[in-house]
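Visitor: generate coordinates for the sequence data below:
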Amino acid sequence: VLVFDFGSEVYVWHGKEVTLAQRKVAFQLAKHLWNGTFDYTNCDINPLDPGECNTLIPRKGQGRPDWAVFGRLTQHNETTLFKEKFLDWSDTKSCSKKNGDSVVVVENKEMRSGDCRPYDASLMMSVVQMPVKTILDGVNVGRGYGLVEGEESRNFEISTLSVDVWHILEFDYSRLPKQSIGQFHDGDTYVVKWKHMISTAVGKRLHSERIIGPGKEKCCYFFWQGRNSTVNEKGTSALMTVELDEERGAQVQVQQGREPPCFLQCFNGGMIVHSGKREEEEDNAQNDWRLYCVRGEKPIEGQLLEVVCHCSSLRSRTSMILLNIPKASIYLWHGCKAQAHTRDVGRTTANQIKEQCPLEAGLHSSSKVSIQEFDEGSEPSGFWEALGRRDRKAYDCMLQDPGKFNFTPRLFHLSSASGEFVAVEFMYPAREPNMPCFWWTTIMRFTCGRAGGLKRVKAQGPLAFDGTQTGSVPWKQCFITAKNERKTPKSYLIHAGLEPLTFTNMFPSWEHREDVAEITEKEAEVCQQIILVEDVLSRLCKTTYPLADLKSRPLPEGVDPLRLETYLSDEDFEKALEMTRSEYDALPGWKQVNVKKAQGLF
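Guide: From the prediction side, this is the model:
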């Protein structure tokens, strides 16, 4: 019998073989828990009010609220609400034959025990080379400009007619003036109206040029949401989009850092994402210097992201723009590993600032902006004065690195939550095939690996990622070993909150969470920033343990608590369970559990 207390839900669960006396005792104890005092003052979240929306619900009190759930569940008759509490709930699946008889299909025993099949990592090697597609009203607009191939190999010419932008307040909105179009803040939300023309392109037989035929006007509404905008503002932006959409055009949600190229091209390389909120511009204008990171694969899609004005914000694989507001001067800094197309994007964005003199950047229409361009390693003294002092150790400086870095890092999310170990690649929405891209998005809250284009990856044998560290039960006995025909590259395991510079500098900005770092540092096993994966595997893949280690708590790292008997040597197995492995395997599942319980191995 088990009693589960989820705060707002308390359940008494019992197996099929439990006696009536045991059920009565468990029910009485659960009722005592239900009617007794609760205290969540030391918890990060109050389970009775996770969102902290109701001030009338205390963190400490007597008895549960009237709306809370008290239930009794029996084996194989659990409710969906109860099952959803578990990441690895294993259930039977029923299907019907044609004659109406019911057949029960039980999931594979290996899968139930927490195992997952090794992933065929060769599937991760294929690189998507298809052009970016954005479907609006059933039409592929591609990158939002130029020739786009449609259905049946018909070509279309996409051209922009007009762009309008509205700034969304919490319960209102206001239209931005023309000079402010392209100026965003990461704490705000905006609605962008893109009016464009889709024309049919007809090619001549004897010549390669194409004749653009009559077109059709289309309209699309993007509601852009800054990563620091409030939930209310995000909801209002969606509602205002519906209200503003008089043409009944396509409506597309755009999250900061995941802008599609058809959105970026609306601003001709002049999009800037400032930090803070538009209403707080007076506070933001107090600083004389601003530092922006260059993003984008093509000049027309270029954008700038404001980062902290400090040496630690520099990135050797891209370009940066340092703006001196009082002097109206721009330092265009190119990292030593920045590709040619990245430098072109940087020049375009710098010229856009010079031409537009946006008020949001602290400039005005009469400002005469000057641009000074230079590479990493040859910075003028004024550049370092703005960043505090010259400190190349504050970022991952690559001046001494002989590598060309002309490849695109690839990011995969690995999971076995569905019962099957899979890898899903996160693609940069504005990627350009055959063009190296530095990063995927603005900020990542999970870890990824650094991989070159020639690296080969192969699934090979079992790996366990300890569930006590990741907060989930899966990932047991699955691993991926990186291989190269000439040399095996090293793979590293890093922990949340303790990421090294070589990892965090793969992203345009990184939010360091002190609270996460403190939690990670409390783990006894975490004593350094990076660990070789092969060292972790040798420890986690240990197959045999002494009987005393399996009976002690906590269990050794990587041990599956549901299969403790599999870690015993043949001698310890017969000594502990008083039978051979073949005799044990011949027993039904419920008898195996009882045998393990009697010997303290469950």
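Visitor: going by C-alpha atoms from here, please, whenever you check contacts or count neighbours.
Guide: Fine.
Visitor: list the buried residues in the strand or helix carrying S159.
Guide: Here S159, judged by DSSP states H and E, is contained in strand 155-168. For strand 155-168, the neighbour count (16 or more other CA atoms under 10 Å) marks 155-160, 163-168 as buried.
Visitor: next structured bit after it?
Guide: strand 173-175.
Visitor: okay, buried residues for that following strand please.
Guide: Buried residues in strand 173-175 (16+ other CA under 10 Å): Y173.
Visitor: now stretch 341-360
Guide: For stretch 341-360, by 16+ other CA under 10 Å, it's 341-354, 356-358, 360.
Visitor: and the gap between the closest residue to E157 other than its chain neighbours and I211?
Guide: Closest residue to E157 apart from its sequence neighbours, by CA to CA, 6 or more residues apart in numbering: L147 at 4.6 Å. For L147, the distance to I211 equals 12 Å [CA to CA, to the nearest Å].
Visitor: intersection of neighbour lists for these two?
Guide: Common neighbours of L147 and I211, counting by CA atoms under 8 Å, 6 or more residues apart in numbering, are A201.
Visitor: could you check which of those two has the larger neighbour count?
Guide: L147 (19 against 13; other CA atoms under 10 Å).
Visitor: which residues does the more buried one contact?
Guide: 155-158, 201.
Visitor: closest to V273 out of these?
Guide: I158 (25.7 Å; CA to CA).
Visitor: please generate a structure for the following sequence too, so the two can be compared:
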Amino acid sequence: MPEPIADPAFKAIPKNSTFFFIWRIEKLQLALIPKENYGSFYSGDSYIVAVASDGKEKADSQMKPRTVKQPLDIRIHFWLGEKTSQDEAGVAAYKTVELDNYLGGAPVQHREVQGYESTRFLSYFRNGLRILEGGVASGFHHVEQESAPKLFHVKGKRIPIVKQCEKISWASMNKGDVFILDAIAYVFLWNGETANHMEKIQGAKVAQQLKAEHGSACKSVVIIEDGNEEKDLGSDEKQVFELHLPLSRKGELKEETSDVEVEKKRRTQITLYRCTDENDNFEVIEVKKGPLFQGDLNSNDSFIVDNGENGIWVWIGKKASKDERTKSMKIAEGFIEKKNYPSHTPVTRVIDGGEPIDFKSLFKSWRDYASVTGFGNTYSSGGHVAKEADLKRLLEQNKFDFSILYDNTKIAAEVQMVDDGSGEKKVYRVKNFDLIEVPESEYGIFFSGDCYLIVYKYFINNRENAIIYYWIGNSSTPDEKGTVALKAIEIDNTQLNGRAVQVRVIEGKEPPHFSAIFGRKIIIFRGGFQSGFHNRLKSNDKNHVEANEKYLLQVRRTNKFVTRAIEVECSASSLNSNDTFILYTPDCIFLWAGKGSIGDEREAAKSIASKSENKEIEFISEGQEKDDFWNAIGGRKDYANDKALQQKETIFPPRLFQCSNAKGLFTVEEIFDFQQTDLVQEDVMLLDASNCIFIWIGNLSNEEERKQAIKTAHEYLETDPRDRDPDTPIIIVKQGYEPLNFTGFFGAWNHSLWANGKSNDSTYDELAKKDHGQAANSSKNILPNNNPCTKYPIEVLRARDTSDLPEDVDPLKKE
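Guide: Take a look at the predicted model:
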């Protein structure tokens, strides 16, 4: 098959290899950008960025090409500067399609607009983005501008976006941000009065980078705090600084500008459109509004997923016609104007069979061809390979060696277990705005009208760890729900020194470890204290229900490791062919097994029923019932008798988000290819593990965000276009006390990363108070360390490229 016709510039792309390339549109032609200039963009130009990764190495502008055998994740971004011409923007879009065809039509296409770059795009540039004034069309000459002084505006918490200001003046600056005056002889880092801490850190890194680029021509980096200019500037430094920014004109300085947009993105209901030409006329048809399912897509056509200002996606079916492939992208871009969306609204094109996780996450469920549900991996321990079936069998038979979790935290994350559940536990029940202790004989028995609190302690490597579960019954009162949440915080602070992991559990959504601490069998009765049913258990034997009472328990396995027995209305209409039921009567116990029930449920039902002494247990299979059973349950009635398959749970890969509630505006920003160092102490982070939500609270996060942690998780679930279950378990984790089922999502975990508790703030303040008699010639004078005592493996510190070192490592003092 002949190679597609393509621009000669694309011939540089290697076959079967990872790669990273940037081209600029120059005189309507593609010009390859040298690697040393990656990360610098001109506001008057348009660019194409192409990257291919294999998942083993983080996609990055500095990565080296590597031959691979497996399929590649290929992304093409066309970036439009705010002052680029329409012709240049058009060429960039056209050449993106040409490159896509050259690469077999599999890449994901992204439209990027200056100032609104996607998180994925920014993640490619570890030293941040530098936006420079000018461009090819303006006659700008790079060499001429190199030696000219510049003023840069630094924005961005995690990845700095450094934009050159059009004019060097106080009027270009404000009190809420960080600015860099690059005067060549000195690089001045000016921190606005209300600039956020992370921008100060990023500004320091950029200033050091500028100094290094100037070599011996630059004497030092000078840090200036807003209001301390006279104090922070030496005589020579002040003379150079005032040549460009006279202190007498500082009155032109603007007040603080918000880091978040004034208006919240509209929560538009996600909508699916079909693009088809099957009737010889090209049509765009609205299919449905969310939630969306994978089955809503059809490989014969192209589809547009409209998620409002959050982004528009174009999905190209494998059998879509040429018109459907080409016109759907133009129509999607037309939605921006037609629906009055902001001009920077992201537009992304994906291919049938090559969908990225951020596209799949828009759908209620998604199953890749030939994929497995659940683990999808094998795990090695001591030379033995354990597969999903092994884990299920061993866990359910209590034969799983839980020591494997300590050596391979990825397994702990997959099965959401931190140990075997045999640690020390205390159970409390809410009554009259207080907690009363539950006797051990009642452990594992819950009432739907009440709330419970469980304090669980366990040891790993001789260190005590603690989890506080607070269980909320579906029929409990708002007062009880509020009380149990407040008591969880109180016990954590007063008894456990604030180190406990707090887990909010809703009835029916109990996670595997919660079930494990009660022997993997939970019994939930109806009623509670408020409804007067608290005497259901006999006072002389808490394991039994009143002998003269009749009631029905439905036994169901809700996931791989959790089986629940829940009281339902004692009527034949409550039966279900897919489950097992236990009917308690004053004389005997009936165990009824539906045709679609599974062995785990039947065994659990036997175990629960056998706890009632001196009562005969009669086993009944559906269809073999006798009159005494129907009489005991109140007579024959219709019930759900369609045998159904057990519902398969769709597990998506974990996703990490930085959460912000700045000025009352809730925002989440995804962190791609995340690792432990992405957990910044100043932030509250959200880890979406599909079947549960972790909220990680940094030690330096603000008090309001800590208080709003649960609300943050709820807002995330509510705004997820997949129509997520609002009762998904929420787990609060504190910095320095992360459990195995959390750390397992981050690969290698360094337990000493925050060991001495020293903050970025204190380190930065110490470094900023430099002696003006000394030149700030090395990074030790400006670069803040997260923790000067942090230890890393020798192979990490041996990295040749200093940009590959962890953020808190001084390349001059690696020892």
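Visitor: what's the TM-score once they're superposed?
Guide: Once superposed, chain against chain, the TM-score is 0.40 (TM-score structural alignment, normalised by the length of the first structure); 290 aligned residues with a CA RMSD of 4.8 Å.
Visitor: thinking again about what came up before, got a markdown table for the contacts of L147 of the first structure, with distance to T189 of the first structure too?
Guide: Shown next, in a markdown table, are those (distance: CA to CA, whole Å):
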| residue | distance to T189 of the first structure |
| --- | --- |
| N155 | 34 |
| F156 | 32 |
| E157 | 30 |
| I158 | 27 |
| A201 | 36 |
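Visitor: L29 of the first structure: which of these is nearest?
Guide: I158 (70.0 Å).
Visitor: I'd say the closest one and G146 touch.
Guide: Yes - between I158 of the first structure and G146 there is a contact at 5.3 Å, judged by CA atoms under 8 Å.
Visitor: what's the distance between E704 of the second structure and K734 of the second structure?
Guide: Following CA to CA, the distance that separates E704 of the second structure from K734 of the second structure is 15 Å.
Visitor: same check on F459 of the second structure?
Guide: Taken as CA to CA, the span from F459 of the second structure to K734 of the second structure is 17 Å.
Visitor: those two: who's more crowded?
Guide: Neighbours of F459 of the second structure and K734, each counted by other CA under 10 Å, are more numerous for K734; the result is 18 against 12.
Visitor: that one is in contact with V503, isn't it?
Guide: No - contact between K734 of the second structure and V503 fails when scored by CA under 8 Å: they sit 11.9 Å apart.
Visitor: part of a helix, is E98 of the second structure?
Guide: Yes - judged by DSSP: H, G, I helix; E, B strand; the rest coil, E98 of the second structure forms part of a helix.
Visitor: now E355 of the first structure: which helix or strand?
Guide: Assessed by DSSP H and E, E355 of the first structure sits inside helix 340-356.
Visitor: what is that helix packed up against?
Guide: strand 289-295, strand 319-324, strand 329-334 (3 or more CA pairs under 8 Å, 6 or more residues apart in numbering; DSSP states H and E).
Visitor: now those strands as JSON lines including distance to R23 of the first structure and mean neighbour count?
Guide: Rendered in JSON lines, the data for those read as follows (distance: least, CA to CA, whole Å; neighbours: other CA atoms under 10 Å):
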{"stretch": "strand 289-295", "distance to R23 of the first structure": "63", "mean neighbour count": "25"}
{"stretch": "strand 319-324", "distance to R23 of the first structure": "68", "mean neighbour count": "25"}
{"stretch": "strand 329-334", "distance to R23 of the first structure": "72", "mean neighbour count": "24"}
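Visitor: in TSV: those strands, plus distance to I135 of the first structure.
Guide: Putting these into TSV (distance: least, CA to CA, whole Å) gives the following:
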stretch	distance to I135 of the first structure
strand 289-295	23
strand 319-324	31
strand 329-334	35
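Visitor: quick one: closest of the ones you listed to T504 of the first structure.
Guide: strand 289-295 (14.5 Å).
Visitor: just after the closest one, pick out the following helix or strand.
Guide: strand 303-307.
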